[in-house]
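Engineer: Starting from these lines, generate the structure:
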Amino acid sequence: MTHFTLSGIFIYPVKSLAGISANSWPVTERGFQYDRKWMIIDNDRQFLSQRKLPRMALIRTALTDKNLILSAPDMENLSLPLEPVAGQIINSTIWHDQCDARSVSAEADKWLSDFLKLDCRLVYQPDEVIRRVDPDYAKVNDQVAFSDGFPFLIISKNSLVALNHEMQMDLPMTRFRPNLVISGCPAYEEDTWRAITIDAIDFRLPKPCSRCAIPTIDPETAQIGKEPLTTLNRTRKWQNKVYFGQNALHDQCGQLTVGDVVHIKSTGTKQPPI
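Structural biologist: Modelled structure (predicted):
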């Protein structure tokens, strides 16, 4: 059985805000604990992302034992409880999904609205709300928080090395917002993986990740460039979409730690077939 190494773990507590790198992190039924537990919505109850507001990239997140902390240029830090008190239920929209979410606080809404220069609200996913994964790619009990569609995004380190070589650039992995980074395999080998095990957790990889414009946003400045989409359009395009990384679902809860061995259990034809 082929094996490689888990070399990166990333959590994004608030959808489309900056993420957190961790050495070890719990895996729950919905994915990494606190990953995309919160999101920002507009007055139409639609989720907001860097696609519409690149300035969201400048909001940093941190987690302590009891709090989610948001920080941004020229703003006082905002500290929020990890287990918010019950707020108003708001039926919110993520792509084609309608999800019940709870408001966090008027203080959080004002802080975000002031920085983003747009009326918006911060909401979280209560434990009792279950959001199912698309049944075309999932088992009946698979669930997810406020990620676009899947609990995990996997990218191999050498895929980014190869892409940077094509671009003659040195973009960081954070541009692509993975949850799991795998080292030791050839570039784009994850395109062929169908089932892998990391430590004692089994993963299914049903679908490649099509990329939007978010990787063109510099997370340090929120400035928008042409790469990596220009090069991905030339090298990783299939059926009018570009792909980088693989979506994944998990079969057990547990704990993942950087350095864990990654076993490749089964492979198939490349997805996308390029």
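Engineer: From now on I want contacts and neighbour counts done on CA atoms only, so please keep to that.
Structural biologist: Fine.
Engineer: all helices of the stretch 151-274 of the chain, in order?
Structural biologist: With DSSP state H, counting those that start in this stretch as the definition, the stretch 151-274 of the chain shows helices at residue ranges 157-167, 229-235.
Engineer: this one as well, want them side by side:
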Amino acid sequence: MNSTSRCQLGGEIFRKLDNGIVKIMILSEINIYPIKSLRGISLQTAEIDDRGLKNDRRWMLVDENDSFVTQRVLPRMSLIDVAIDARGLMVSCDGFGSQMFELEPEGAVSRPVTVFSSTVPGEFYGDAINEWFSDVLGRRLRLVRMPASSRREVSEKYRLRDSDIVSFADGYPFLLIGEASLTDLNAQLAEPVGMKRFRPNFVVKGSEPYEEDRWRQFRIGANTFYGVKLKGRCVVTTIDPATGTVAGKDPLLTLSKYRGGVLDGKRGAFFGQNLIAEAAAGTVSVGDSVEVDIYHDPPVEMDRK
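Structural biologist: Here you go, the predicted model:
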């Protein structure tokens, strides 16, 4: 019988077997971003549900037109911390104190809100929390929650089933990046950047640089996932999450030079893999093994790999 014990050599993780050792990959980070485009929360264990990780991007700020707002237009959103527990959510920002609000708005008014090309129901919160966000960000904003009855469908081209839905995330239930991919990118930058610039749900240790591009079917612990579309990056990657300001053209400029390509007729710079889970339930934990069952070539021809 093979042993399942692990050892670490030179920063890489191996599993001891009866006939030797093999290199393995593990889940090294789990992150959720309860309110779209605000700071994330790192977890040791997370639950999977029908639209991603539990409490990931289930809340969102909207403008006067009930359309979503992100760091793309308000970089200071990156300065707002979020905490969540059974009592509710707490948001805080230096100089503005903190504000707590319930997970589900009491007596909420529901009306359509827009996220990119999707229009779905949103439950609106009251004046107190809206005024706090407006003060911090200098613009009239309102907080909305995605009710359980909302059905925002994954793109027909990339979904696995008609039942695949997503939260207020850009387009897919999960985003994964390998640690080695960031290490490779940083080797090409004048100033290295942290993983927070890219806002992944899952970070994997032990893979080769950009290996996740080719993962069609793989497992994290007992959960099966499918890589469905490479993640096209935008100006959010140029925002320093510590200062809430644009820090220059990198890493987006450098990514565009060697990770640029065309997907769906649009040119982009790609970093990370969007995922869909096989089941709408399950649990993932930091330290879970990551094992690839099927590799494929993604439908993007990079300018230079």
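Engineer: quick revisit: please render the helices of the stretch 151-274 of structure 1 as JSON lines that adds distance to Phe10 of structure 1 to the earlier fields.
Structural biologist: Output for the helices of the stretch 151-274 of structure 1, formatted as JSON lines (distance: least, CA to CA, whole Å):
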{"stretch": "helix 157-167", "distance to Phe10 of structure 1": "14"}
{"stretch": "helix 229-235", "distance to Phe10 of structure 1": "22"}
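Engineer: Can you say which of those is packed in most?
Structural biologist: Counting by mean count of other CA atoms under 10 Å, helix 157-167 has the highest mean neighbour count of the helices of the stretch 151-274 of structure 1, with a mean of 17.
Engineer: mean per-residue distance, that one to structure 2?
Structural biologist: In this overlay with structure 2, the average offset of helix 157-167 of structure 1 from its partner residues is 0.3 Å by mean CA distance after the TM-score superposition for structure 1.
Engineer: and that helix, which stretch of structure 2?
Structural biologist: With TM-score structural alignment applied, helix 157-167 of structure 1 matches the range 179-189 in structure 2.
Engineer: what sits up against that stretch?
Structural biologist: Contact partners of stretch 179-189 of structure 2, identified using CA atoms under 8 Å, 6 or more residues apart in numbering, comprise 192-195, 203-210, 250-251, 254-255.
Engineer: With stretch 240-248 of structure 2 instead?
Structural biologist: The set of residues external to stretch 240-248 of structure 2 that reach it, using CA under 8 Å, 6+ apart, is 75-79, 196-197, 238-239.
Engineer: circling back: can you say which of the helices of the stretch 151-274 of structure 1 is nearest to Ile94 of structure 1?
Structural biologist: The stretch from the helices of the stretch 151-274 of structure 1 with the least distance to Ile94 of structure 1 (CA to CA) is helix 229-235; that distance is 23.4 Å.
Engineer: Mean deviation, that closest one versus structure 2?
Structural biologist: After superposition onto structure 2, the average distance of helix 229-235 of structure 1 to its aligned residues comes to 1.0 Å, using mean CA distance after the TM-score superposition for structure 1.
Engineer: looking at the helices of the stretch 151-274 of structure 1, which is closest to Val123 of structure 1?
Structural biologist: Judged by CA to CA, the one of the helices of the stretch 151-274 of structure 1 that comes nearest to Val123 of structure 1 is helix 229-235, at 30.8 Å.
Engineer: hang on, the earlier thing: same list (the contacts of stretch 240-248 of structure 2) but as JSON lines, adding neighbour count.
Structural biologist: Putting the contacts of stretch 240-248 of structure 2 into JSON lines (neighbours: other CA atoms under 10 Å) gives the following:
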{"residue": "Pro75", "neighbour count": "22"}
{"residue": "Arg76", "neighbour count": "24"}
{"residue": "Met77", "neighbour count": "24"}
{"residue": "Ser78", "neighbour count": "24"}
{"residue": "Leu79", "neighbour count": "21"}
{"residue": "Lys196", "neighbour count": "15"}
{"residue": "Arg197", "neighbour count": "15"}
{"residue": "Thr238", "neighbour count": "22"}
{"residue": "Ile239", "neighbour count": "22"}
